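**Q** Predicted model follows, preceded by the sequence.
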Amino acid sequence: MKYRKLGNTHMKVSEISLGTWQVGGGWGGDFDQSAASKILHTAIDHGVNFLDTADVYDAGLSEAAVGKLLKERSEEIYVASKCGRQISPHTSEGYTVEALRGYVEDSLKNIGIEALDLIQLHCPPTEVYRRDEIFGLFDRLKDEGKIKHLGVSVEKVQEAQMAMAYPNVKTVQLIFNMFRQKPADHFFEEAKQKNIGIIARVPLASGLLSGKMNKGREFEENDHRKFNREGQAFDKGETFSGVDFDRGLEAVEALKEVFGEKEPLAAWALRWILMYDEVSTVIPGASKEEQVKANILAAGHPALSQEQMEAVKSIYDTYIKAEVHHLW
């Protein structure tokens, strides 16, 4: 495992880390504590030292599983959680200093720690990024020893740019993958100039970039890849990166022509992200131990050639760009 500096924080984090949205065994269904434990321990066994969770993942069970892991390991493990998505309806008016403080304190209790290494606003409405009192709260929480750093998880590049205007924002988490290339246009350079850490989420476009899906693939009713295709529950960009499923499959076939069948497409998709030095860490999820191991191995793949990078860009321009680039 290789490690990169997370912006101007105190953390040097694993290039491939772990997102815990599906750590209980997958999207939908009952939370499997045994599966979560195996996945988390496998990640740490293979050099992962950064875990990204949220209070709404499996209604707090994901956070609790991370807390259990911390009690069972001696390694230094950095924990990032997120707050705000419990607010319903999810509007700017629902974001209050009192509510967010409560969420942070609840997460600390749930994980069983005194301070979060990183707390992130969890994709709030755009208007929240204009509210100084919300960002000021986290300075006080830091002074109180409850958090070490503040970050934001965003849907849109514009929101990331707005957040970086606040000096206490140290990291930005956003969707970045072969099917969501807009952040590389200008934002990465802006973040680099401000020494902001970048956390790349949804790196495999909800499994599309695994290369294992086909048009006949069925998803469970409580899987967001079934019920959120058009953003019925949350921003549709979180599901297949906002790409039409059938169109995405066509692009995947074109990518397979570039990379061949010797190695899984997922490995190349992760390695492609790491070609961007501005990215501090990639946080693929996993519902099985084998997926954790495969994701980590991807970091050791050889660098993509210039020809391969250009081919990925061409496929994006041909199949994907017109549909998604302007939206996020």
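**A** Okay, I see it.
**Q** from here on, contacts and neighbour counts on C-alpha atoms
**A** Fine.
**Q** what's the distance between the closest residue in space to residue 281 that isn't next to it in sequence and residue 208?
**A** Excluding the flanking residues, the one nearest residue 281 by CA to CA, 6 or more residues apart in numbering is residue 15, at 4.5 Å. Here the criterion is CA to CA, to the nearest Å. By it, residue 15 lies 21 Å from residue 208.
**Q** Put this next to the previous one:
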Amino acid sequence: MKQRIFGRTGRSVSEVGFGAWAIGGTWGEVSHEDAKSALHAALDAGISFIDTADVYGDGRSEKIIAEVLNERGGERPFVATKAGRRLSPHVAEGYNAENLTAFVDRSLENLQTDTLDLLQLHCPPTEVYYQPEVFAALDEMQAAGKIRAYGVSVEKIEEALKAMEFPNVTSVQIIYNLFRQRPAELFFQEARRRNVAVIARVPLASGLLTGKMSATTAFSADDHRAFNRNGEAFDKGETFSGVPYDVALDAVEDVRQYVSGDATMAAFALRWILMADAISVVIPGAKNREQAQANARASDLPALSDETMAAIKAIYQQKIAPWVHQRW
């Protein structure tokens, strides 16, 4: 497993991480044992970065992570969590010192730790990025030792660029994949300039880029791929990267021809993301041991050729960009 430096923290982490949304909820049923098995497999494969949130299964994901890490003992991996989406209603005014402190205290308890490696604001309303008092509250928690570092998880490029103006923002988590290529423009340039770590989320476009879905694929009622295609529950960009399902399936077939050797399409899609040196870690999810092991193997794939990179860009520009490029 190859390593990358996580921005200004100076800490080395695996370039492929473990996204723990799926073991929490809204991805269909994942048993407790399957969730633990997936995480154990990821850690056995050399993954040393875990990303979760307090709302994934209402704390279930954080608690499973704590359980697994306690079973394993030894050096703990880097564990990042998020806060803010527990607010109801989810409004900018809720991002205050009192609420954020309560959320952090709950995550500390769930994760059974004294300090959070990284706390991320969890896709807050855009106006939060224009409120210095929110980031001052995070500074206070950092000074108090509750968090080692903090960052943001964003929906829009605008939000990422604004967040990085606050000097102690250590990381930005953003959707970046074959179907969401806009971050590679101005945002990556600014992140490198400021030495801000970049976490690539939704790397497989909610499973589309595994190449295993079709027009007849069925999703359970509690799977966001069934209930959030038009943003009914949260930002539609989180589901299939905001691309209409039929459009995406067509583009997937175009991509398939560039997957060579014994590589899976999922591993190819992850390797494409890792071609960007601005990326600190990519965080695919896994619902079982086999998926976790397959994700980890992406780090072993050779670099993609210039010709392949150009072909993927052309597919994006022709078929995907009109649907997503200027939206986020």
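**A** Arrived safely. Note that the structure is a prediction, hence the values are computed from the model and not measured.
**Q** Got a TM-score for the two of them?
**A** Overlay of the two chains. TM-score (TM-score structural alignment, normalised by the length of the first structure): 0.97; 327 aligned residues with a CA RMSD of 1.2 Å.
**Q** Quick one: residues contacting the residue nearest to residue 281 of the first structure.
**A** By CA atoms under 8 Å, 6 or more residues apart in numbering, the residues touching residue 15 of the first structure are 1, 2, 3, 4, 274, 280, 281, 282, 299.
**Q** among these, who's most crowded?
**A** Neighbour counts for the contacts of residue 15 of the first structure (other CA atoms under 10 Å) peak at residue 282, which has 30 neighbours.
**Q** Just list the residues touching that one, thanks.
**A** By CA under 8 Å, 6+ apart, the residues touching residue 282 of the first structure are 15, 16, 17, 18, 199, 200, 201, 203, 270, 273, 274.
**Q** how deep is the fifth one tucked in, by neighbour count?
**A** What that stands for is residue 199 of the first structure. 25.
**Q** Secondary structure element for it, which one?
**A** Using DSSP states H and E, residue 199 of the first structure sits in strand 197-201.
**Q** tell me how far that strand is from the chain's mean position?
**A** 7 Å (CA atoms, centre = their mean, to the nearest Å).
**Q** List just the nearest of the contacts of residue 282 of the first structure to residue 134 of the first structure.
**A** residue 199 (21.6 Å; CA to CA).
**Q** The closest one and residue 173 touch, don't they?
**A** Yes - assessed by CA atoms under 8 Å, residue 199 of the first structure is found in contact with residue 173 at 4.4 Å.
**Q** hang on, the earlier thing: what is the nearest of the contacts of residue 15 of the first structure to residue 218 of the first structure?
**A** Of all the contacts of residue 15 of the first structure, residue 282 has the smallest distance to residue 218 of the first structure: 27.0 Å, by CA to CA.
**Q** In contact with the residue nearest the centre of the second structure: list those residues for me.
**A** Taking CA atoms, centre = their mean, the centroid of the second structure lies closest to residue 201, which sits 2.7 Å from it. Counting by CA under 8 Å, 6+ apart, residue 201 of the second structure touches 19, 173, 174, 175, 176, 282, 283, 284.
**Q** Identify the farthest-apart pair in the residues you listed.
**A** Largest separation among the contacts of residue 201 of the second structure by CA to CA: 19 and 176, giving 13.9 Å.
**Q** Report the contact partners of the residue nearest to residue 319 of the first structure when sequence neighbours are not counted.
**A** Of all residues not flanking residue 319 of the first structure in the chain, residue 251 sits nearest, at 6.0 Å (CA to CA, 6+ apart). Residue 251 of the first structure makes contacts with 315, 316, 319, 320, as judged by CA under 8 Å, 6+ apart.
**Q** Can you tell me which of the residues you listed end up in helices?
**A** The helices, defined by DSSP state H, take in residue 315 from the contacts of residue 251 of the first structure.
**Q** Most neighbours among the contacts of residue 251 of the first structure, which one is it?
**A** Ranked by neighbour count (other CA under 10 Å), the contacts of residue 251 of the first structure have residue 320 at the top, with 23 neighbours.
**Q** can you count the residues close to the nearest residue to residue 21 of the first structure once chain neighbours are set aside?
**A** Excluding the flanking residues, the one nearest residue 21 of the first structure by CA to CA, 6+ apart is residue 57, at 5.5 Å. Residue 57 of the first structure has 19 neighbours, counted by other CA under 10 Å.
**Q** Check residue 82 of the first structure too.
**A** Quick note: residue 82 of the first structure (other CA under 10 Å) scores 24 neighbours.
**Q** Kindly report the same for the one 3 residues further on.
**A** Using other CA under 10 Å, residue 85 of the first structure is surrounded by 19 other residues.
**Q** which ones are touching the nearest residue to it once chain neighbours are set aside?
**A** Spatial nearest neighbour of residue 85 of the first structure, excluding adjacent residues (CA to CA, 6+ apart): residue 122 at 6.0 Å. If a contact means CA under 8 Å, 6+ apart, then residue 122 of the first structure has 82, 83, 84, 85, 152, 153, 154 as its contacts.
**Q** Turn the residues you listed into TSV, including distance to residue 47 of the first structure and secondary structure.
**A** TSV is the format used below for these (distance: CA to CA, whole Å; DSSP: H, G, I helix; E, B strand; the rest coil):
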residue	distance to residue 47 of the first structure	secondary structure
82	23	strand
83	27	strand
84	30	coil
85	30	coil
152	25	strand
153	24	strand
154	27	coil
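**Q** ok, these in the second structure, which still hold?
**A** Checking the contacts of residue 122 of the first structure against the second structure (both residues aligned by TM-score structural alignment, their matches' CA atoms under 8 Å), the contacts still present are 82, 83, 84, 85, 152, 153, 154.
**Q** which one of the residues you listed sits closest to residue 43 of the first structure?
**A** Closest to residue 43 of the first structure, out of all of these and judged by CA to CA, is residue 82, at 20.3 Å.
**Q** what do we get in the second structure for that closest one?
**A** Under the alignment (TM-score structural alignment), residue 82 of the first structure pairs with residue 82 in the second structure.
**Q** show me what contacts that match?
**A** By CA under 8 Å, 6+ apart, the neighbours of residue 82 of the second structure are 52, 53, 54, 119, 120, 121, 122, 153.
**Q** Please flag which of these sit within strands.
**A** Counted as lying in strands by DSSP state E, out of the contacts of residue 82 of the second structure, are 119, 120, 121, 122, 153.
**Q** The first one maps to what in the first structure?
**A** For residue 119 of the second structure, the aligned position in the first structure is occupied by residue 119, per TM-score structural alignment.
**Q** Enumerate every residue touching its match.
**A** For residue 119 of the first structure, the contact set (CA under 8 Å, 6+ apart) comprises 80, 81, 82, 83, 104, 147, 149, 150, 151, 152.
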